[in-house]
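okay, structure incoming, though there's no sequence with it:
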């Protein structure tokens, strides 16, 4: 038997051989780089230290660094659960069982959803505010003097919030424009089409109201001929926006005037370019007719931007501020380049202006808790610029702190949080001046800026922090150091995470191209280097947005957000997206970065316990599909998708995974098992018997964001079974709760099983009602394949049914959905299909203007669209699943290697059981694998229908050939 056990190799020898084996990896370029500055936010390059994140635009003349701090959110500490909601639970269940879904959802909407902020007082406040603003009609008059009004280009398809001056604006805004009446339209009634508006409008022509709608419907109003005048006619629109997107938000061609009786075809995208601007096509006859276009420049006046606080379930993650550097221009710019070096977390902008080579270097230091900008030139006395701070928030104060420091402070609207930033400047040579508006440096040889930010957030229950003191302390500490020392500490701290893993898939013809060009060419040329760059970039993003000691895990956008009303609040969506953010953390050797997630789970156990009691009258804890900084656990948004009960169970799986990879029994006992047990306790009490089948089922719930409120969605049961199985295993490891484990096993055996439907598909619901033409982004019933484990080659019928479901659902989707499919096809051992999904994920998201799709932006941010970071994290995890799988207690080497990646090496990939592997393959075949045991567990290795088993010693490394022979 001893011959079958692999002998331990001396550690020093392994280190030497590993160095030789991976020399190509260290030489690999790990940079995103471009030949032009950013044109938009998703071109900018991200930096972050886990708490503060910045987006670097990189312009040579006016640099913009938009930055965030992880605890700046709207809202305040409050209770989210609705006390007594459980009284309606039985009624909803019965309605669902009776097939009365809409009635059940109506009960849920009225009585079962969580509490909104300001829900008790809003109606009265709104009525008083609306009465006041709607009484103002003077701007509708033709003779009204709007000469002092500003101008705006309409429509603003993504809402007026994206327009400078409108950031975060809610309230009442007036718009005015004129049009010339064509002579042949005299005496005709006309249609005024303004497209969609958010939320309510009062629309006037020549001082007379022609229409009003409250809602996002299309506006098509009749202008009676008697209102019209020869020559110029005046249009005035008062838009009343209560919250979120505001203004005229349709396609430009939907803003037009034309004769009554004609109905223009909606012309969008390529079709719109084939028709002259002053023409449209009639839907009925297909004939072209003349229109007067209204898109373009309008005048506007913000009448009132202080509406009462709109009732909302969740808070929004907020942008903090912007740092602007206005560089003194001396000549034309040549040899421009910007880059992000993810090997050491430094970003750069370089260019030549008037014969001088300039370099700007950017870092976000975790040890010193600052962002830094270091500016140099290759000739003395050539650095001159003004540094300014700007924020979109209100109640803003900017002041001089001392001869080197500027401070910015503000308060979040309708919230409890304050933000403070300190900007410290140092210069060698030249002159440095600080005023109450900015910092000026002129004639310097070198300059360094340090920026920090903080809020008064301490915990989800405590906002008594002192951001001024935090910023002052951080600046005081860093100003005593040299930039070289700050940079060195930053790189060392970053690389202790980043350097644990390396990967290469070989070189391609596009290696030397700028990153944006590589993305555009990826699907038409061979570029395996972009795959490894994407994988490492995803690790960079997690290191930058989730650090031990952070108060908040990576959210929907990681750490980066530039909008006061960000997509989906940039919060934590717990029906896949938050969990996906951490899918690759364990496998890709970033286990320590899960701490902020698990810290949030500790809080959610408390709020989830209150929610379980209020909404279900059960013990344990529950988490629905969204949460935020204030740790709300109640159902939110709408009953048809917000009443989903398995968030706590799913997030508990992340804790169990951490134990499986690390074998940290102390963590299992102190953090993981209490969370798992509490989540299981909830379902022991909450599962009910299906009157039709006798099975236990989860109800009411839903298959995330698809199909409405139901009884027994497949995903729920897969998650609950996995939770029970893992909790039993954890209790066995800890030697505790034998009776509870017995209860879990009994319940496990009674839960409704996976079912195969009439199309041979894995059913998404208890009823066989799947639609083979349905291409919904969520593939929730695939959870049992990934991240779950109950469907595999060991269950061939279910696996084949799952494959059919995946084919029916299709290969397209939003970015995170595509990333999930990479993982799923890899788990189903179809590497080529998994790689096909990867090619879709790495396709350009915004190649066609105004028609974004799932893929990546120029800066490799994932596109939902818009930006969601889960596709980055999930995509990298999926590539890892192609190389190594360990979910069944064995190390499966290259289980789903695609033909497109025939050659490669990976160093530092991790497996359950506490193993770290180095793997090398050529021409699609394994060459060598080194396995380090960090926990001394028995090891089973599978490759190419071969298997080897051996015992290991903690800290020892074992080497195998491609045929799994000892080396």
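Received, thanks. Small disclaimer: the values here were computed from a predicted structure and weren't measured.

please make it C-alpha for all contacts and neighbour counts, starting now.
Will do.

now residue 349: which helix or strand?
Using DSSP states H and E, residue 349 maps to strand 346-353.

got a list of contacts for that strand?
Applying Cα atoms under 8 Å, 6 or more residues apart in numbering, the contact partners of strand 346-353 are 45, 47, 58, 60, 330-341, 357-363.

out of the residues you listed, which end up buried?
Buried by 16 or more other Cα atoms under 10 Å: 45, 47, 58, 60, 333, 336-341, 357-363, out of these.

keep only those of those residues that are in strands.
45, 47, 333, 336-341, 357-363 (DSSP state E).

nearest to residue 630, of the residues you listed?
Set against residue 630, the nearest of those by Cα to Cα is residue 47 (25.5 Å).

also this one, for the comparison:
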């Protein structure tokens, strides 16, 4: 059963609970028979309002910081950075839990109180045949158990249509016949001391916070049979045959009267009933979930390892649908998946549970288009739009530049000023540059020119910032002598290679004048902006200037060790096993380094990976997920599988969440992208004419000898189905989902197939002949 997660006991800790979500509302369900707990989230509950944190001392200090870096006085430059470039205050807003729904369930109606100490023991005795299940294909959580000759069941989903959480309580005899009057429970909402009001209104119970971003969490119960009473912020049901509990959360981020909005939605939902709400919920979910399918056959009799991989593939797709589904709220207030997607039990979570944009937020969306879930990126584009005016202010106030920029983190408000006093990360100015590349990637996958035209200004403005910010600089060779091109290189100064450090004159330093990741991102950014302008027919003076800038950005260089050089200087790494692979951006998520086009750089990239691993690199869940992708891009299927196994073994929690540690969802999504890239990869080359290059089964490991994947997408708006047996391609189908013809080259091993993929109807596929004929 690769579409389900099944357990035979309740969750004892949060990492064992199971997630539900509709992109806005989230819940982690524990499944205790007598004391059920749902930890709740709403994606716009953050710690406070927007603040302008731009440091006004930055602009005046920038020339001095650059001078100190050029003179090799790194520690002095770093001290000045801490004073003049740090945000004031240094912290951004943090994402917070909405609290908990606590349900005391007891057939005899003797509940006690969860905090009173009266009945601290089990509320239900003699529990047997317990089962807890998350049905991924229906986005349905179910708890069932037997007690006293009765089978009790709780089913829960969060609708992406009605935008409400629905929990059904039912009971039946062990013979399958209905059991009347067996449903009794007391339900209430809690959030420790972090709320202002609690009470009952019109048959509903609620808690409200009225500071920061205010919000209301509210529940309402509709039942068949028995009685109900509400007081003290609780709802108590006695002797019902069946009961439906509805829950909603609304915040002041999106609506002024959030309490009234909750009550209105609950009343509307309660009138409709389980069957109608559940039917439309499943239909909506399956329009996304059923788009892709993976089947793997391994060499074992029980197919256990292959099934676990497929279940993980399905679970990660389920998570992306559940935490980044558009349509619940107005576009301008959509929020993307954060460090924990949607699910966070803390008031002050690790790293603020925000948007870390030096890898983590980007990794969240690596699989979106390739797994046929392109619309899940819409909340990300909404956040970038929210960042834009703030980023223009940061560019001007702090650096005296046009365009827009952001540093290594942002929050609900699109804050673009540096966060924290952290030299290895805070002062990196390419956060927006990397984020907007998702606009270009989205276009390459969808070929949606209307979309590209709509968002082109963000690509352009990100480039314009660097037109003003870049300064002439040099690289050194292996002997430490400066290189001397006809025109000086342009470099980002000050900068850092995200979160990494190097040795300089017996000291550890992070600040630098140019690093390899900067060069690779900027080459991708300016190249994308130029291509986009040509596609949209908008060549202008800016585009010509972009071409000039691109010609002066350094190409990747090889370190004396044979690896890709991480900094523009021939520095020695302070932490050779560092978790980031920033200097391999051009291998993945970029595509400038390839085995066929740049073999020397590909070999150097492989050397970089080997050096990292030899020093115990890949020691976080998301870092290991990056390694799956990097190995896949080097067509090393066995290495990719070993990294995937390491994720399953060392970085996967009982509920299949990926752990840094602690839990970070980017590891799930990075691994999902990696599995997909082991089966299909793509890139587009635009000169002399646009052409899509697709690699079929480029990193297929021996342990997946036979299988099928269908519904995945590659660039060019092409949808694939691939079938293989005994390690060999049997056939593939390719469908052009767009409205224009596109040249395509597909490759499997040394076999090449070229065609012009014309727009096709639902029944018209391009089908390769069996591989024996290729």
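Received the coordinates, thanks. Keep in mind the model is a prediction, meaning the values are calculated, not measured.

break down the stretch 451-600 of the first structure into its helices, ranges please.
Per DSSP state H, counting those that start in this stretch, the stretch 451-600 of the first structure carries helices over the ranges 467-478, 483-498, 515-521, 528-545, 577-581, 595-616.

could you tell me where the fifth one falls in the second structure?
With TM-score structural alignment applied, helix 577-581 of the first structure matches the range 360-364 in the second structure.

next, the mean deviation of the matching stretch compared to the first structure.
Once the two models are superposed, stretch 360-364 of the second structure sits on average 0.4 Å from its counterpart in the first structure (mean Cα distance after the TM-score superposition for the first structure).

and for that stretch, what's in contact with it?
Contacts of stretch 360-364 of the second structure (Cα under 8 Å, 6+ apart): 337-339, 355, 434-435, 438, 622, 665-667, 669-670.

the second structure: which residue goes with residue 599 of the first structure?
In the second structure, the residue paired with residue 599 of the first structure is residue 382, using TM-score structural alignment.

now the strand holding residue 349 of the first structure against helix 483-498, angle please.
Angle of strand 346-353 of the first structure versus helix 483-498, following axes from the mean of the first three to the mean of the last three Cα atoms, to 10 degrees, is 130 degrees.

map residue 386 of the first structure onto the second structure.
Residue 386 of the first structure maps onto residue 186 in the second structure, with residues paired by TM-score structural alignment.

got it, and residue 898 of the first structure?
By TM-score structural alignment, residue 898 of the first structure lines up with residue 701.

so what's its match up against?
Neighbours of residue 701 of the second structure in contact, by Cα under 8 Å, 6+ apart: 637, 638, 641.

now intersect those with the helices, please.
Counted as lying in helices by DSSP state H, out of those, are 637, 638, 641.

tell me the one of the residues you listed nearest residue 583 of the second structure?
Using Cα to Cα, residue 637 is the member of those that lies nearest residue 583 of the second structure, at 21.7 Å.

for that closest one, which non-adjacent residue is spatially closest?
Spatial nearest neighbour of residue 637 of the second structure, excluding adjacent residues (Cα to Cα, 6 or more residues apart in numbering): residue 699 at 3.9 Å.

isn't the one you found up against residue 676?
No: Residue 699 of the second structure sits out of contact with residue 676 when judged by Cα atoms under 8 Å, with a separation of 9.9 Å.
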